[in-house]
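Participant: Sequence first, predicted model second:
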Amino acid sequence: MLIRVLPRLILGFEIAGDTPNISLTQAQANHDAYKTHVVNAKTPNCISNCSITWDDYAKSNTNGVQITTARSVPSNPNSPLLIPHHINIRNNKIYDMPEARIASLSTDYLTVENKMIYGTSKRTFFATSGISLLKLTNWDSNIDTSFYKKYVRNNTVYDNRSEIGWADKEIEKGHSTPSCPMETGSLSTPMNNTTSRPITV
């Protein structure tokens, strides 16, 4: 489920992924092919495997709910960037997603609560978590520090772990990264352009 801009209420959904039908061998092969494509694409005068087609990797890198920005005119990459805000995700069950479960990018006024999230992130090569809040944003430039704008509360999150190496990090570092057979429950990163109270968990 992809959410872009505009206030939204996501209530009472159950989202089941395809992880049980993707073997570790298949996911590792996807990981290796992706790394080859990325490295080849950066090679001058590349001859083969030079372009990356997302369709090749979607099966093992599928999200449950993803919240992200959008251009005001989708066909114009120079049009203003719209920030998603006032997003409420409540009383949902998300499980067995090959990649992320709930992933939020550059979002403001966000509530994630009363959710059950389990069995995710096991087949992706992007090192995801059960709940990820990335690049949190101050959409309305509100500097009032007396209240919170993001809430992550009353969620049950378990059995979410990476079993495949982080491909982009391996390319950056020039060597393999170990898989992480540990719980990756939730992750948040600092907010951009804000002095309001950012988040409560």
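Facilitator: Looks like it came in fine.

Participant: can we go C-alpha only for contacts and neighbour counts from here?
Facilitator: OK.

Participant: Show me which helix runs longest in this structure.
Facilitator: helix 24-41 (DSSP state H).

Participant: Quick check: what element follows it along the chain?
Facilitator: Note on helix 24-41: by DSSP states H and E, the next helix or strand toward the C-terminus is strand 65-68.

Participant: try it against this one:
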Amino acid sequence: MAVYAAIGLAEKNNQFIVPVFQKILNKKGKMHIQNGCILSHDHPAEPVYLNYYCQLKREELKSDSDLKQLDSLLLFMPASSELILTTALRNRTYSDGLKKQIAKQAFENHRTPALLYLNSWHKKEYSDPIQEELFKLIKNDSIDGGHKRKYLSMLLSFNNIENKKAVLNYIKKDSLWKEDGQIRSQLENNGITSEDYN
């Protein structure tokens, strides 16, 4: 009930969105949410954030001061929802001060959306820790094959021959990548030929 009241209050007067969101963001656990005919169990902050986010025009996403504050709050929450963290990191490129917090999310809290942000915007600066995290992701058995191929492709995009042994160990165990032409060509850029893995 508090979440729907918070949404109503924020819709009526935007000055309450930041304090209300901050209070709800600190709540632990998930709640039953119904959006039309879609049922889910999400963090209570998700509907508040997404409702505000969806009210903004596309051109406002990068400049809205309240959304910037909501996004900053998310970056300092070690266990914020994947959905809203991903959305926040899509909104804009962040300052150096917040970039350090994003790196903390990626490398200390192992948050994939933060890792993907750094790979897109600060790949050279964080090259070694990004590669380490990508290795952890492709070795994680709970991640589906499609995502593993995406992470393997990102890892191979570094063209780091020093990764050859670890990449070979992985691809010998997992044959799903063989169907992906992009990965096969990236392997060659990393000094891995078909003789190495056949």
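Facilitator: Now that the structure is in, tell me what you want to look at. Quick caveat: nothing in here was measured; it's all calculated off a predicted structure.

Participant: TM value for the aligned chains?
Facilitator: Scored against TM-score structural alignment, normalised by the length of the second structure, the superposed chains reach a TM-score of 0.30; 114 aligned residues with a Cα RMSD of 5.9 Å.

Participant: returning to that earlier point: okay, buried residues for the longest helix of the first structure please.
Facilitator: Using 16 or more other Cα atoms under 10 Å as the test for burial, helix 24-41 of the first structure gives 24, 27-28, 30-31, 33-38, 40-41.

Participant: which residues of the second structure fall in strands?
Facilitator: For the second structure, strands defined by DSSP state E occupy the ranges 31-35, 38-42.

Participant: Mind putting those into CSV with mean neighbour count?
Facilitator: CSV is the format used below for these (neighbours: other Cα atoms under 10 Å):
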stretch, mean neighbour count
strand 31-35, 12
strand 38-42, 11
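
Participant: Near residue 50 of the second structure, how many other residues are there?
Facilitator: By other Cα atoms under 10 Å, the residues close to residue 50 of the second structure number 14.

Participant: what's the closest non-adjacent residue to it?
Facilitator: In space, and not counting its chain neighbours, residue 50 of the second structure is closest to residue 84: 7.4 Å by Cα to Cα, 6 or more residues apart in numbering.

Participant: same deal with residue 82 of the second structure?
Facilitator: In this structure, residue 82 of the second structure finds its nearest non-sequential neighbour in residue 113, 7.1 Å apart by Cα to Cα, 6+ apart.

Participant: for residue 70 of the first structure, same thing?
Facilitator: Closest residue to residue 70 of the first structure apart from its sequence neighbours, by Cα to Cα, 6+ apart: residue 82 at 5.4 Å.

Participant: Counting neighbours, what do you get for that neighbour?
Facilitator: By other Cα under 10 Å, neighbour count at residue 82 of the first structure equals 18.

Participant: Kindly report the same for residue 121 of the second structure.
Facilitator: Using other Cα under 10 Å: residue 121 of the second structure sits among 13 other residues.

Participant: and what of residue 131 of the first structure?
Facilitator: Residues lying near residue 131 of the first structure (other Cα under 10 Å) number 24.
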